[in-house]
Every structure is written in C-alpha cells, then in structure tokens.
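predicted model, plus sequence, below.
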Amino acid sequence: MAASISVACADQAEVDRLWAGLIADGGGAIMCGWLRDRWGVPWQIVPEVLPRLLADPNPAVSARVFAAMQTMVKLDVAALERAAQA
C-alpha cells in the first residue's frame, strides 16, 4: 500500500511554513511541490491558486502554468501567476 498527503495552502507564506517544517530534521525536497518528511512520507504542498490556474479555460494559460510548475521544487505562487500572465 502506498499513500501520500496533499495540502492546499492559502498563500506563499503557508507554503513556505509547511515546506520548512516538513523537510526539517531529515526530510527532503523532490519536485513540483513534492517532498518527503523525516519519516519518508510523501507530501505535496500546493498553493490554492495552482488548481485554478491549471483549470483556466484558455489552454495556453494552463500549459504555461503546468510548464512552470514542472521546473519548480517548492511551488512559487508569484512565478505561477507570472506564467499565467505571460
């Protein structure tokens, strides 16, 4: 059996706080907002803006946001929003 946890965060401050706390004491970053805590449990820390941007009715917007997300380790709200605006 495999399990992971996804947490929706209101803003970048919440993303940063949870990220720092979960990788502390032996956890590690993965990619695209994923990390493993010190016990090896995978988490995805997701700003609430990401699903909205990925669901944009303009496929070019969602494609740019998805491409930007794929380059990130910890998700960056401002960079995702810039990708949507590009």
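Nice, I can see it.

CA atoms for contacts and neighbours, from now on please.
Will do.

can you get me the start-to-end distance on stretch 54-61?
End-to-end distance for stretch 54-61, by Cα to Cα, to the nearest Å: 8 Å.

can you list contacts of that stretch?
53, 62-63, 65-66, 83-85 (Cα atoms under 8 Å, 6 or more residues apart in numbering).

ok, stretch 75-86 next?
11-12, 15, 32-33, 45-47, 49-50, 53, 61-62, 64-65, 68-69.

okay, pairing it with this:
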Amino acid sequence: MHLSHPLTPCLWFDTKAEDAARFYCSVFPHSRITQVTHFPDAGQEVHGKPAGSVLMVVFELGGQRFSALNGGPQFTFDEAVSFQVLCESQDEIDHYWTALTADGGEEGPCGWLKDKFGLSWQIAPAEIGEMLSADPESSARVMSAMLKMGKIDLGALQNAFRQAG
C-alpha cells in the first residue's frame, strides 16, 4: 500500500483561517491559496457558522500543502506542534523572525516563536542538525550558545561550533 496523496497539515482556527492563509502566503516565497470553500446552509445546527462564511482554505507554502479550517473556538494551538523553517543565512532568519512575530506574535527561546495566530515556529539555521550531531565538545558549545538566544544569531552559533576546546 502506498500513500496516494502527500500528507497535508490541517490547522484549526476559530474564524481566522483565510486571514492566516493570506498572512502565511505573504511571508513565504512560492506560496499561494489554491482553494477556498464556504459553509453551506446545511448543518448549521451542528457547526453554528453562517452560510457563506469561510469553511476551509487550502494553500501552499513553498510547495508544501496546508489546510486551514474554521472549526470554532474549541481547540487552540500549543507548542506541542510547530513548523521548522530552516534558513541558509542570518538575513533569512531575520526575515522570518520579524515577519512571524509581527502584529502580536511572541518571541520565544532558542529560535522558537508564536505568530499572531498562536501557531509555533522554529526559525533555525539549516546547519543546526550538523552542528548538534558533531563531536560532543562542539555540539555542547553550540547548545550552550543557543540556549542563551531568542532569535538565532547564526554567526555566534558558527563561532561556537568552530571554537577550539
């Protein structure tokens, strides 16, 4: 048995699915909204949403497909799930950090943040896996440096990685 379609993360919002999809598409290159569906008259006794309001938005961020559902206030995001954005440069780190913390987002430790919708992101250098899986001394220096950071300082991590013990 094989998977006929790629896995699609579905993000649950109260009423802001379309706003969130538009925001994320503005932040990430090669992104687009591919479909917007609306609640019908049927089922209002269950879902409680006005007919014609946005039900689901399907969008792509850099080629990865996502769905955003206006499911109501029952569920909210927490840090148990996050999306990693692996960056090649400090400019990329700065761009995503600034864009995703704008308008009410929250900065967190070690490259983590929450956007204005409460979704958690990890903005990290693409080489972080290599740095943390190197020899024990180098990886310990990188970890010690990273634990003191909010937004990642790529140069500082690279210096910690290369520093002679």
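Done, it's in. Quick caveat, the model's predicted, so the values are computed rather than measured.

tell me where the second structure has strands.
Assigned by DSSP state E, the strands in the second structure fall at 10-13, 32-38, 54-61, 64-70, 82-87, 106-107, 112-114, 120-125.

the first structure: matching residues for the second one?
The alignment of strand 32-38 of the second structure onto the first structure (TM-score structural alignment) covers no residues at all.

name the helices or strands packed onto that strand?
Helices and strands touching strand 32-38 of the second structure, by 3 or more Cα pairs under 8 Å, 6 or more residues apart in numbering; DSSP states H and E, are helix 17-27, strand 54-61.

and for the last one?
Using 3+ Cα pairs under 8 Å, 6+ apart as the contact test, the elements touching strand 120-125 of the second structure are strand 82-87, helix 90-101, strand 112-114.

what's the average distance of the second one to the first structure?
Superposed on the first structure, helix 90-101 of the second structure shows a mean distance to its aligned partners of 0.5 Å (mean Cα distance after the TM-score superposition for the first structure).

circling back to that earlier point, among the helices and strands packed on strand 120-125 of the second structure, which is the most enclosed?
Of all these, strand 112-114 has the most neighbours on average by mean count of other Cα atoms under 10 Å, namely a mean of 23.

mean deviation of it from the first structure?
Here strand 112-114 of the second structure, set against the first structure after superposition, deviates by a mean of 0.3 Å using mean Cα distance after the TM-score superposition for the first structure.

residue contacts, the residue nearest the centre of the first structure?
Geometric centre of the first structure, nearest residue: Gly33, 3.3 Å, by Cα atoms, centre = their mean. Counting by Cα under 8 Å, 6+ apart, Gly33 of the first structure makes contact with 44-46, 72-75.

how about it, what's its partner in the second structure?
Per TM-score structural alignment, Gly33 of the first structure is aligned with Gly111.

for Arg82 of the first structure, same thing?
Residue pairing (TM-score structural alignment): Arg82 of the first structure is matched to Asn159 of the second structure.

and the contacts of Gly33 of the first structure, which are buried?
44-46, 72, 74-75 (16 or more other Cα atoms under 10 Å).

now render those as TSV, adding distance to Gly26 of the first structure.
Formatted as TSV, these follow (distance: Cα to Cα, whole Å):
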residue	distance to Gly26 of the first structure
Gln44	17
Ile45	17
Val46	21
Met72	21
Lys74	17
Leu75	20
